[in-house]
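what's the 3D shape of this:
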Amino acid sequence: MKLIPLLFLFFILAGNASAQISDAFNRDLEKNRVIKPEKSIRICGPSRAGIIANSPLYVVNDIEDFNLIGFSAIDPKDIESMNVFKYAEVKDKYGDKAKNGVIAIKLKKNVKLLTLDKLLGKLKKRDRNLPIYINSEKLINRDGIYLSQAKIESVKVAEKSSDKIKEERYINILLKP
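Predicted coordinates:
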């Protein structure tokens, strides 16, 4: 039951629909030729750029500005509840950050979220500023990163480049599938 809102959210974020008039409806059957309509009709859904630029505020366990990378590292089984709020309902609590709505997620009590600083705390100080890759994807913005401790497989400093990562030294965070 908890997966339904997550799937709905996924389809909203990933959806890009478009439709056009087919030639079959604009054909002169007697002369077997296409009739050019006076105006073409094109129906489009919102673009991905518009959805990303106008994304809602994600709040996980009362942590505002939860980064979507950390969000993708949450196991759906760890979600206790998820609520979607319109701006009018939460503008007093979150202000203008919530102008595109709020998706509030409450995790089960046994789920522990680690900040990036806490996660990298065991590394040498000189290594903490290296580029970070999470499952071979470069982390651009370090702000608002929280990862579920149960999903972290390893955190290592890599000393040489790989097939996917061309940097000589970097922090490699692997998450469990």
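
can we go C-alpha only for contacts and neighbour counts from here?
OK.

quick one, what contacts the residue nearest the centre of the chain?
The residue lying closest to the centre of the chain (Cα atoms, centre = their mean) is residue 68, at 4.1 Å. For residue 68, no residue meets the contact criterion (Cα atoms under 8 Å, 6 or more residues apart in numbering).

so where does residue 69 fall, helix or strand?
helix 68-72 (DSSP states H and E).

The longest helix along the chain: which residues count as buried?
Longest helix of the chain, by residue count under DSSP state H: helix 3-14. By 16 or more other Cα atoms under 10 Å, the buried positions in helix 3-14 come out as residue 13.

go on, stretch 56-69?
Of the residues in stretch 56-69, those buried (16+ other Cα under 10 Å) are 56, 57, 58, 59, 60, 66, 67, 69.

Sequence B follows; please return its structure for comparison with A:
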Amino acid sequence: MVLFTCTAEAQFLRDRASPPTEMRPLLLTRSFAIKSAEEPLLLLGSQETDYSSLLVNPKEIAIIKIYKDSAILAPLGHKAKNGVIAIELKNKKTLLKLTDVLDYFQVPEPHRQLRVLVNKHPVNSERFLADIKRIEKVEVIGQDKENPFGLSWDANEQFLNIVTVQPE
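Reported below is the predicted structural model:
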């Protein structure tokens, strides 16, 4: 995770608790956590995913092979720069892509254009795969304006948040 901080300084603003003659600078700070693409690419059969975009019980994942050799990874291009891990599920089950999950939860068309989060953390919607039993609900949320870590520079941006079932 990479953290970016933007600090804007507004000169000569007066704190209400200060006397009217005392002026001092006011610093406004907002931080944004941006997930770096340092995760390896996961290959589940012919489907590409990553750990944050794969909603299955971690105990169900079996690692088949780890690829690090650049000659083998070259055909996959930039997306394999952090390696590739071939995985399979210990218990075979159907995993749904994002559009199928949105259909299942009957998400209206206008909301399908929003950026996708899982438990309020950004994910790669193109690599999203999920066991439907791991999802409690899909909701539209805005940014938490009180949280110093933002998801967007637009304070009014809305997101499609997928809430997972709490582990047992």
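
And the TM-score between them?
Scored against TM-score structural alignment, normalised by the length of structure 2, the superposed chains reach a TM-score of 0.54; 122 aligned residues with a Cα RMSD of 3.4 Å.

thinking again about what came up before, the residue nearest to the centre of structure 1 pairs with which position in structure 2?
In structure 2, residue 68 of structure 1 lines up with residue 51, judged by TM-score structural alignment.

again, but for residue 48 of structure 1
Using TM-score structural alignment, residue 48 of structure 1 pairs with nothing in structure 2.

Next one: residue 48 of structure 1 from residue 54 of structure 1, what distance?
10 Å (Cα to Cα, to the nearest Å).

ditto for residue 120 of structure 1
From residue 120 of structure 1 to residue 54 of structure 1 the distance is 31 Å (Cα to Cα).

Over to residue 86 of structure 1?
13 Å.

now the helices for structure 2?
70-73, 98-104.

Using CSV, lay out those helices together with mean neighbour count.
Shown next, in CSV, are the helices of structure 2 (neighbours: other Cα atoms under 10 Å):
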stretch, mean neighbour count
helix 70-73, 13
helix 98-104, 16
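
Switch the ones you listed over to a markdown table; also include distance to residue 90 of structure 2.
Below are those laid out as a markdown table (distance: least, Cα to Cα, whole Å):
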| stretch | distance to residue 90 of structure 2 |
| --- | --- |
| helix 70-73 | 25 |
| helix 98-104 | 22 |
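
for the ones you listed, which one sits closest to residue 129 of structure 2?
Nearest of the helices of structure 2 to residue 129 of structure 2, taken as Cα to Cα: helix 98-104 at 6.7 Å.

Can you tell me what sits against that closest one?
112, 125, 126, 128, 129, 130, 132, 138.

Out of these, which end up buried?
Buried members of those, scored by 16+ other Cα under 10 Å, are 112, 128, 129, 130, 132, 138.

Just give me the match in structure 1 for the third one.
In structure 1, residue 129 of structure 2 lines up with residue 146, judged by TM-score structural alignment.

That match contacts residue 111, correct?
No: when contacts are counted by Cα atoms under 8 Å, residue 146 of structure 1 is not listed as touching residue 111 (11.7 Å).

Ends of stretch 112-121 of structure 2, what's the gap?
17 Å.

Now that stretch: buried residues?
For stretch 112-121 of structure 2, by 16+ other Cα under 10 Å, it's 112, 115, 116, 117, 118, 120.

could you measure the fourth one against residue 50 of structure 2, distance?
The one in question is residue 117 of structure 2. Separation of residue 117 of structure 2 from residue 50 of structure 2 (Cα to Cα): 14 Å.

same thing with the second one?
Taken as Cα to Cα, the spacing of residue 115 of structure 2 relative to residue 50 of structure 2 amounts to 17 Å.

And for the last one?
Applying Cα to Cα, the value for residue 120 of structure 2 to residue 50 of structure 2 is 17 Å.

neighbours around the corresponding residue of structure 2 for residue 110 of structure 1, how many?
Under the alignment (TM-score structural alignment), residue 110 of structure 1 pairs with residue 92 of structure 2. Residue 92 of structure 2 has 8 neighbouring residues, counting by other Cα atoms under 10 Å.

how about residue 89 of structure 2, what does it touch?
Contacts for residue 89 of structure 2 (Cα under 8 Å, 6+ apart) come out as 60, 61, 62.

If anything else comes up later, I'll come back, but that's it for now.
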